[in-house]
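>>> My questions are about this predicted structure, shown below with the sequence.
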Amino acid sequence: MKILIYMPSHWADEWAEMPTLFPDHEFAFASDVSAAVSEIRDAEVLIVLGAAVETEVLDAGTSLKWLQVASAGIDSLAALGADRYGHLLVTNARALLAAHVAESAVALLTALTRGIHFSALRQAEHRWDNSYDYDEVAGKRALIVGVGGIGRAVASRYHALEMEVRGADLVAGEPDDALESVHPVADLLDLLPETDVLTLCCPYTPQTHHIVNQAVFDALPDGAYLINVARGPCVDTAALIRTVRAGRLRGVGLDVVEQEPHPPESEVWDLPNVLMTPHMAGASPRRGERVVPFVTDNLRRYLCGEPLNNVVDLARGF
């Protein structure tokens, strides 16, 4: 059996031992589209590490049966069509990114409440200025949309910061020590009037496209915060701009935006109290030590005919 590992070249060392673990099978490595298209023609397994897999790669994989991606979201793949690629077994790495994505959510929120971004700008100007309208997270009421592995990791950290935490999800979920309750996402508008911090950790699907829209912003109390570590199109950018310019949000932390890379002419760059990071919540020097053993075990399972971990449904998008 041939297994293709498609990844950026700087990750190569972390995967160099994979062929020695499965000596009875053929391995190929590719770091660009042309090499991947060439190598995938007779491959049964494709392991993708890094950016989304291109259609020309998938279409060239006439023998492909299983696709393992090293990200949590599969929205770029689902957007290509479940009808087109529904024959593939697809697995992701959703639980493996939880710790560092959750840290990014907390970092965005606390940077906004404690004025870290404001101080960084003043430092660049060599100016001592503590005129920021400082806030604190303790006692705030958080609502997390999407309470899978990442959402629950955010909830545990919010809870440790003495926040009251509720969840809303596309599927039924149970509360835990950090989550006081989990509600259907259909109840979102009813939950918002008692929400100080709205945090998105949900997959991007047709149901979550612009799940944060003008109606959602209007339902939030004045002075609320929005944190998005999910996907950019979960938030209606035009509605966000209107709401921030109206002064209704105290802070917005975005690791993702609708257009990535974000165009320099966008109004979002200059919005007051908006802190934006370049889709880096999933980046960590420890990502390899989590992903490599997981993928190795899933490959062992596949070769032994055992059920795989983190199987996703392309039709649902998660």
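Done, it's in. Every value quoted in this text rests on a predicted model; they were computed, and no experiment measured them.

>>> CA only for contacts and neighbour counts going forward, please
Noted.

>>> Now find how far off-centre stretch 44-60 is within its chain.
Between the centre of stretch 44-60 and the centre of its chain there are 19 Å (Cα atoms, centre = their mean, to the nearest Å).

>>> Mind listing what's buried along that stretch?
The neighbour-count check on stretch 44-60 (16 or more other Cα atoms under 10 Å) flags Glu44, Val45, Leu46, Ile47, Val48, Leu49, Val53, Val57, Leu58, Ala60 as buried.

>>> okay, now the one to match up with it:
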Amino acid sequence: MDILVLLPFSDDERATIEAAAPDGSRITYTTKADVTDEQVARAEVIVGNLAPARLAAAGHLRLLQLNSAGFDQYMAPGTLPAGAHLACAVGAYGQAVSEHLLTMILMLMKHLDAYRDDFCEHAWRDHGSVTTIAGARVLVLGAGDIGSHFAQLARALGAHVAGVRRHAGDIPDGFERMHTMDELPDLLPQADVIVSFLPSSPDTRGLVNAAFLARCKRGAYFANGGRGDLVVQSDLICALEDGHIAGAALDVTTPEPLPADDPLWDAPNIFITPHVAGQFHLPVVLTNIARITAENLRHLAAGEPLRNDVPLSR
């Protein structure tokens, strides 16, 4: 099997992949910037988010193992060669993204963003009363791997955590209750914190609009670690300006990068990070991706169903 790896794995992570590869496999380690069309052309497995336009050369491809949980840009018919599988990296980012979003929310609750600004100005100011996540009603939109990790963190701090997903089903660890999306309008007025890890889809784009925000409890906090197109940003600005939403923590925006003159930057009580929660800054993310890759190499060699296999329109 010809395996092309585009990610900066450590020696231990490479060893995990090599142990799972069929005997006689050729594994080439390179980068997305340095990979050649010749390497792409002979690869049966590519590990990493190769630009979709470059997949036209991948005539022998059997599996594209993404390093991201999202896969939107690979869904257009004809992006992958006929017969090739697409697998995402769901399960790799739960710890990293959940810790990042929880930290952002706590910073807003404790005014630590304002105190950081004061620190940079050498200013000694008191920003008044703060709030707590202990005892708060937290509503998590998207109860997969990341949502479940977040729920466990918030629950450990004393929050009451409810989840929302397409189908209720079993209740994952960390959640007290699970609801479906059609119940969302009735849940919003009860929540002190609303956190979204929803993917981009026709049903989620623009979901957080003026009507959504108006149903939220006055003084609630909103956080988004899923996709930027969930939010109508002009409506969020208005909700922050009139104080209906106490604060917003965003790791994703529309567009990305967010232009320097975008009014979202200047909304009150907002904290924006540049879509960095789920990258490779936390080393365990790459370890998790290596393990997912190894699992799928074994499944592919055995002709078994793949983990995180994405259904494709051909």
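Received, thanks. Small disclaimer: the values here were computed from a predicted structure and weren't measured.

>>> ok so, going back, farthest-apart pair in the buried residues of stretch 44-60 of structure 1, please.
The two members of the buried residues of stretch 44-60 of structure 1 with the most space between them (Cα to Cα) are Leu49 and Ala60, at 18.1 Å.

>>> which residues in the stretch 51-200 of structure 1 form strands?
Secondary structure of the stretch 51-200 of structure 1, counting by DSSP state E, counting those that start in this stretch: strands at 66-69, 89-91, 141-145, 164-169, 182-184, 197-200.

>>> For Pro261 of structure 1, find the nearest of those strands.
strand 197-200 (19.7 Å).

>>> residue range for the closest one in structure 2?
Under TM-score structural alignment, the match for strand 197-200 of structure 1 in structure 2 covers residues 193-196.

>>> May I ask which helix or strand encompasses the residue nearest the centre of structure 1?
Centroid-nearest residue in structure 1, with Cα atoms, centre = their mean: Ala230, separated by 4.2 Å. Under DSSP states H and E, no helix or strand contains Ala230 of structure 1.

>>> Excluding covalently adjacent residues, which one is nearest to it?
Once flanking residues are discounted, Ala230 of structure 1 sits nearest to Cys201: 4.5 Å by Cα to Cα, 6 or more residues apart in numbering.

>>> on that earlier part again, got the contact list for the match of strand 197-200 of structure 1?
The contact list for stretch 193-196 of structure 2 (Cα atoms under 8 Å, 6 or more residues apart in numbering) reads 136-142, 188, 220-226.

>>> for it, which positions count as buried?
Of all the residues in stretch 193-196 of structure 2, those buried under the rule 16+ other Cα under 10 Å are Val193, Ile194, Val195, Ser196.

>>> quick one: which of those is nearest to Ala290 of structure 2?
Ala290 of structure 2 lies nearest to Ser196 out of the buried residues of stretch 193-196 of structure 2, by Cα to Cα, at 26.5 Å.

>>> what's the spacing between the residue sitting furthest away from the middle of structure 2 and Leu306 of structure 2?
The centre of structure 2 is farthest from one residue, Trp124, which by Cα atoms, centre = their mean lies 36.3 Å away. Between Trp124 of structure 2 and Leu306 of structure 2 the computed distance is 56 Å (Cα to Cα, to the nearest Å).

>>> Give the burial count for the aligned partner of Arg127 of structure 1 in structure 2, as a bare number.
Counting by TM-score structural alignment, Arg127 of structure 1 lines up with Ala123 in structure 2. For Ala123 of structure 2, the neighbour count with other Cα atoms under 10 Å is 11.

>>> How about the contacts made by the closest residue to Asp196 of structure 1 other than its chain neighbours?
Leaving aside its chain neighbours, Asp196 of structure 1 sits nearest to Ala224 (4.6 Å; criterion: Cα to Cα, 6+ apart). Counting by Cα under 8 Å, 6+ apart, Ala224 of structure 1 makes contact with Thr195, Asp196, Val197, Leu198, Arg248, Leu249, Arg250, Gly251.

>>> Could you identify which of the residues you listed has the most neighbours?
Tallying neighbours with other Cα under 10 Å puts Val197 at the head of these, with 27 neighbours.
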